[in-house]
Every structure is written in C-alpha cells, then in structure tokens.
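Novice: Below are the sequence and a predicted model for it; my questions follow.
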Amino acid sequence: MFPHREPPRVHPGFSPVPHRQPPSSMGPRFFPQHRCSCGRPAHERLPNYERPRGPSPPPPPPNINGWRKRKNEDCGSPVLKRFRDDDSDSFMPYLPHQHMPPFYGPDQALAGSSRSRDFGHPQRSPHSHVHNNMPATCDGTVDLQVYVKDKVSAQMVELFEACQQRHSDLLHKEMCRSWLQQDMLRVFEAGRLYMTGSSMSGLASRSSDADLCYVLRENKPTHPVAVLSALKRMMKSLLYVEQPQLIRAKVPILRFREKGSNLEFDLNVNNTVGIRNTFLLKSYAYADPRVRPLILVIKKWARHHQINDASRGTLSSYTLVLMVLHYLQTLNVPVLPSLQKDYPECFDPTLEIDMIPERAQDTPPYNSQNNSSLGTLLLGFLRYYATEFSWKKKVISVRDAKAFAKQNAAKWRDKFISVEEPFESNNVARAVHEQAKFDAITSQFLESFHMLQKGKDLNSILPVQEIIHKELSWK
C-alpha cells in the first residue's frame, strides 16, 4: 500500500485485517451476538471485502532512497497500541493468534488513545441491539428492508449499501494515520494524532476524506498555523504524501493527499471539540438503523445540488448532519432523543479526551415507536426545511432536541442559518453569510420537495446509478 515504507513489526501470525474479528467500527452489523436463522454467528458470514487478505507485502530493500530503519514501534497506532500493557512501558513479547486484538473501532478505543478496552472479549455496541420487529440478517445487520415500503426507500437502501464506507476503507485511513503519527514525532515529541469526523462516526461514504486532529500537550501554547506550517515542511520529505496545502480558515487546516490515490486528509491542531462531536454523532448514527442511510442520501443530494460546501458559502456536512438529527428529534413521534439531555455524564464537555469513547458506550439503546419508511423520512426532511422551519426566528439545537428563538441571545441575530454546535454552542452554519447563497439553499429544499413528492422517485432529485458507479470505482 505504501511503497518505500517498512511495515509495523508485529507477531508474524497477525494480519492487518484480523481473522474473523467483528470490526466494531462498522457498527452493529458485525457483532457476533447477532445470529440469523442459519444459526451461524454473524462474523462467520462476513462479506468478501471484509475477509482476510493474506500476509502483508515484504518490506522494501534498504537501498531505496528515503527509506529509513525504524528504531521504535508506532506509538500512536491502535493496531499496535493494544500490544502494550496498560501498566507498563514495555511491549508484550507474544500474544497467541486467537487473542489478537480486533482492529480499532470507535466503540472500543480512540485512534491515538492511550486507553483500550479488553480486546480479548469484544464488547457489544450500545446500539447493536435488534429493534422491535427488525430481524437480523445473515451478515449481522439489522434488516433495513423493514423500512422499505416504497420505491424511494428501496432506492435509498441501494444507494447506501453501495456507497457506505467499508471496513477496509477505514483500515486504509488508519494505516495512513499511523505512519503520520510516527513521522510527526520528528517535529513534535508531545503530539498525538487522532482520526475524527465521518470516517469514525460511521457516516462516511467510500469517497469521503479523513479528518485528523493533532493534539499537542506542550507547556507553552503554540499557534495552530505555526504547527501546521512546520508539519507542511516535514511532509514534503514523505514519500506517501503529496500536495500539502495550508488553509488559513477560522480553524486552520493542512490539506493533503495520499500519493497515488484519491484519499484526502484535513488536519487541524487542538480542535478537540471535533473528537467530542465525533462520538456524539457515532452514538446517534447507531441509535436507529435509518439514521445512516438517511444522512448519506441527504449529503449526496446536497453535494449534487452544490449546497454542501462551506468553503463556497453553503452548508458543511457537519451542519447537514445536525439538521437531519434535529428533524428526527422533533417529529410528533421522535426517531431520536437528545442524548446530551438524557445522558449528560456520557457527553460531559469536560471529559478527558481518552475517556470519550469509553463514556459514549454507556448510552443505552433507544427504541423509537416511529416506524416511518426511509422514503417518508426523506420527504419529511425536505418538507420540514422547505415549508415549516422558520430560518429567521429559530435556532436548531440537537442538544435540546428542539428549535429555540433567536432573540434569546444576540449572537444568533442577523444570521441566515443558525445551527448550534452541541458542545461549544457556536453557529456551525456561519459559512452561509450571503443572501444569494441562503436563497439557493432554501430554494433547493423547496424544489426538491415538490419534485420528490410528485415523482416518488429518488432519481427525480439525485442520479442514483451515476453516484453508485462513481463510489464503486473510487480508489
């Protein structure tokens, strides 16, 4: 995967894709507690792309330019981190193959974290339950066909199943993060690199980029731009990174690509709220099986109609996700609760970063009494923001599971779109600051609502097969 790099030194029986271990990062579908009518555990019916791929390629010869011998193991990689005894700085010399740790997932540990769960006994996700009247299928998934009651719902499921991020995609991103963590030690010895965003929350598609947060724990404060500039200079010497670009936004980021692929990364410094909201969204994503397909389709719809790009004055993907969650919370029969209100101890903004995934697991299952189909929820989402929601008077709050009045605080006045960040309470839709952009967004909601209501076909607002083909051919 990465030419000219030495693969991690681990026990020879260990494969980067663990043998028959349910990858918890992909959510409830892979947990072995689920059994189907055939009586076999779900993890014994993994799809082809989840199965072991054999041994890693051999290391490159020592005479290749740029290759260097690694004296230390990758301290930031959760794949290797689990070989480390929690109470010791020494590596465990040997682990039997049957006790090899499963690959890191958001339900078990945080990428780059010093904490880990008992890897000998994979834990069941808080949302890996089977909802009422929703049978588990042979691969461990909750059967989405329960919510397919119309043509649009069937098209949404088809789009979701083709486009959702695979475990192999996440593994690829994690391998890159692991190499970067090691190389960054040359510049900042006290830094730790975390993967955040949709890749970790379960809301990514195959072509989604990866968000990284570099947390520096140094005695003296360092300006993010200075840190990113130093990292940019360092990346120019890396053989697996290309096109590093420093973007001086309100939250400065370093954007770069993995060489030879389309995989793009956005790296920020000390923006730890991104780690917190990643696991909040993870909990919402698996609270109900309809959440992930609905969000993926809506993000594809917004991207297709060019209203999903904060750099161009429209909606960020994070804003769109919060808008979907708010809609699902405010239905007459809610699909989702407010996790922050119901379980404040699990999403305490003062929690130590490494404790976040531990606490996020403590949120119990939520069984909604709303049995609406996916197509009904999509049409309702478009209707809500096209004809019902008051953009001028209301602020969207996922934390409170409601919309509150703008006059409650001066900071919300004169904003075209107001969406509260669940932890910091600032406006995540601040990129929409022009009347023309706001008009384009609202008119698209109204137009798509009427088209979908009339045509009852997802293709009326989104080229389904074209998007599927693009995702399946993505590398």
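Specialist: Now that the structure is in, tell me what you want to look at. Numbering: from 1, shown residues only.
Novice: contacts, neighbours, all on C-alpha from now
Specialist: OK.
Novice: tell me the secondary structure for residue 195?
Specialist: strand (DSSP: H, G, I helix; E, B strand; the rest coil).
Novice: this is the other structure I want to compare:
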Amino acid sequence: METVADIIQLFVPGCAHVQRILQARVPILRFRNEFTDLQCDLSMTNSSGVHMSELIYIMGQLEPRFPTLVFAIRSWASAAKVTNPVPGRQPTNFMLVLLLIHFLQRRHLLPSLEILFKNAGPNDQRVTADGIDCSFLRDRNQILSHFTPQTQGESEAELLFAFFEFYSKFDFNSNGVSLLTGSSCAKPDGSPLYIQNPLERQLNVARNVSLEELTRFQTKAKEFLNLTRSS
C-alpha cells in the first residue's frame, strides 16, 4: 500500500493530497482527483465494501429521494464540521448514509435489509474471499414484491427536516441502529454510537465515534432545526 501510494503521488497525473490510512481495520489510500474534483478511496482487500456500495445503490433505486437526501446531509455535515476528511473520532459520511437508510426504514419508505437477505436467489449469491456472505436480493422489482413502500407525498426538504428531528431526539445512550431489522436495538457494547454493520453483523460501524462528537452531531442537528423554523 505504501508503494502504491508513492506511485500515485509521484507518477499519476491529477492525483493530489494522497493520504495513507493504513492503521484502520481496512487500510485505504485516499486522494483527490483534480481533473474530476472527486475524492477517491483505494483499498486492496475490502471486497465486501464493493457489495456494501451496491446495497446503498439499490436503496437509491427503491427510493428516488434518497440520493438528494444523501447529498444534502453530507453537505450539511461538512459545512457544520460534523465530519472530517481525516478519519478519527467523528462520524463519517458512510455512517450518515446508514443513519439515513435507517430513518427511511422507520418511515416504511425502505425495506429492512432482512427482507433482501432472506429472499436472495441463486443469482444473488456472493461470498468474499475471506468468507463474508454478501448475498442479498438485487432486483428492484423482486424487492418490491416483498415490500410495499408507504406512499407519502413528502418533499426532500420535509424528509430532511424529519431526519434531523428524528436523530436530535434519538436515545443513543440506550439504543443502537440495526438496518437488518429496520428498528432500534439494544447496544451490545458501551460505544457511544452503535450502528450494526449490515454485512459483518458482529461489527459496529461507528465504534470509533466519541461521545463528545456524537453529542456535537445532535447539537448541530438541533441548531439546523431551529434555523429552519425561524427562517
């Protein structure tokens, strides 16, 4: 990974700000492509991450407002400094996306992931080289045959407001988040923020988030609500 980072930094045109994040559970290289103005993460061993990205893409196919909400929440988090480009004790964009999926599950706009896992067919079978089962139903029409989304005429702005209202009041002290069931769950550990990894269910996606940063997330959410109410 060090060698690849050196090659990207020295020889690949348009790649700048190369970061070596090699002590994480899944080591990555992060850099910005100046031609496209995109931030890129490169990993050599995280094949389950590809299937996780596919799972998030499917959520966007099922709920057309989902991509806009992802963009809005990520933009807000960056402006409010809730997230940080350098991994640490703050929530990440990935965690915020999972929180959004859970919120939409609670409003019956997205299915629990249990529906996708239980109804996976032969063509949906995927197992990574390190034994992680990433088999889940991938066909949109088949998913909708097992799940009927609740028809609501809320706009993206209304859902965004409801997202912040939901998590500003969420009892993170007692409850964790399970996308598998689409409901809150008892926390199995003392982490301030618990989000069950949908594919590696024994893992907490948010295990590095500190209580201070979680409290800050909720405080900033309340500030957003107050600002929109007064405008």
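Specialist: That came in fine, so what should we check first? Because the structure is a prediction, the values reported are computed rather than measured.
Novice: And the TM-score, once the two are fitted together?
Specialist: For this chain pair, the superposition-based TM-score is 0.81 by TM-score structural alignment, normalised by the length of structure 2; 218 aligned residues with a Cα RMSD of 2.9 Å.
Novice: how close does the corresponding residue of structure 2 for residue 304 of structure 1 sit to residue 32 of structure 2?
Specialist: Under the alignment by TM-score structural alignment, residue 304 of structure 1 pairs with residue 79 in structure 2. Here the distance between residue 79 of structure 2 and residue 32 of structure 2 works out to 19 Å (Cα to Cα, to the nearest Å).
Novice: next one: residue 170 of structure 2
Specialist: To residue 32 of structure 2, residue 170 of structure 2 is 35 Å away according to Cα to Cα.
Novice: repeat for residue 128 of structure 2
Specialist: 28 Å.
Novice: More neighbours: which of those two?
Specialist: For residue 128 of structure 2 versus residue 32, neighbours defined as other Cα atoms under 10 Å are more numerous around residue 32 (17 against 14).
Novice: How many residues are close by the nearest residue to that one once chain neighbours are set aside?
Specialist: Distances taken as Cα to Cα, 6 or more residues apart in numbering place residue 39 nearest to residue 32 of structure 2, at 4.4 Å, with adjacent residues excluded. Residue 39 of structure 2: 14 surrounding residues under other Cα under 10 Å.
Novice: Equivalent analysis for residue 14 of structure 2, please.
Specialist: So residue 14 of structure 2, with other Cα under 10 Å, has 14 neighbours.
Novice: Now it: closest residue in space, sequence neighbours ignored.
Specialist: Using Cα to Cα, 6+ apart, the closest residue to residue 14 of structure 2 is residue 34 (5.0 Å).
Novice: what about that neighbour, neighbour count?
Specialist: Neighbours around residue 34 of structure 2, by other Cα under 10 Å: 13.
Novice: measure residue 311 of structure 1 to residue 412 of structure 1 for me?
Specialist: Applying Cα to Cα to residue 311 of structure 1 and residue 412 of structure 1 gives a distance of 21 Å.
Novice: So which of the two has more stuff around it?
Specialist: residue 412 (21 against 11).
Novice: these two touch, right, that one and residue 406?
Specialist: Yes: counting by Cα atoms under 8 Å, residue 406 is a contact partner of residue 412 of structure 1 at 5.5 Å.
Novice: Quick one: map the residue nearest to residue 32 of structure 2 onto structure 1.
Specialist: In structure 1, residue 39 of structure 2 lands on residue 264 (TM-score structural alignment).
Novice: tell me the contacts of that match?
Specialist: 209-210, 255-258 (Cα atoms under 8 Å, 6 or more residues apart in numbering).
Novice: lining up the residues you listed with structure 2, which overlap?
Specialist: Among the contacts of residue 264 of structure 1, the ones still in contact in structure 2 (both residues aligned by TM-score structural alignment, their matches' Cα atoms under 8 Å) are 255-258.
Novice: and the residues you listed, which are buried?
Specialist: The neighbour-count test (16 or more other Cα atoms under 10 Å) marks 255-258 as buried among those.
Novice: wait, which of those is closest to residue 328 of structure 1?
Specialist: Taking Cα to Cα as the measure, residue 328 of structure 1 lies nearest residue 255 of those, at 32.9 Å.
Novice: What does that closest one correspond to in structure 2?
Specialist: In structure 2, residue 255 of structure 1 lands on residue 30 (TM-score structural alignment).
Novice: now residue 276 of structure 1
Specialist: Residue 276 of structure 1 maps onto residue 51 in structure 2, by TM-score structural alignment.
Novice: Tell me roughly how far the helix or strand containing its match lies from structure 1 on average.
Specialist: Counting by DSSP states H and E, the element that carries residue 51 of structure 2 is helix 47-62. Once the two are superposed, helix 47-62 of structure 2 sits an average of 1.0 Å from its aligned residues in structure 1 (mean Cα distance after the TM-score superposition for structure 1).
Novice: what's the average distance of the next helix or strand along the chain from that helix to structure 1?
Specialist: Going down the chain from helix 47-62 of structure 2, the next helix or strand is helix 66-79, by DSSP H and E. Helix 66-79 of structure 2: mean distance to aligned residues in structure 1 after superposition is 1.2 Å, counting by mean Cα distance after the TM-score superposition for structure 1.
Novice: Noted, bye for now.
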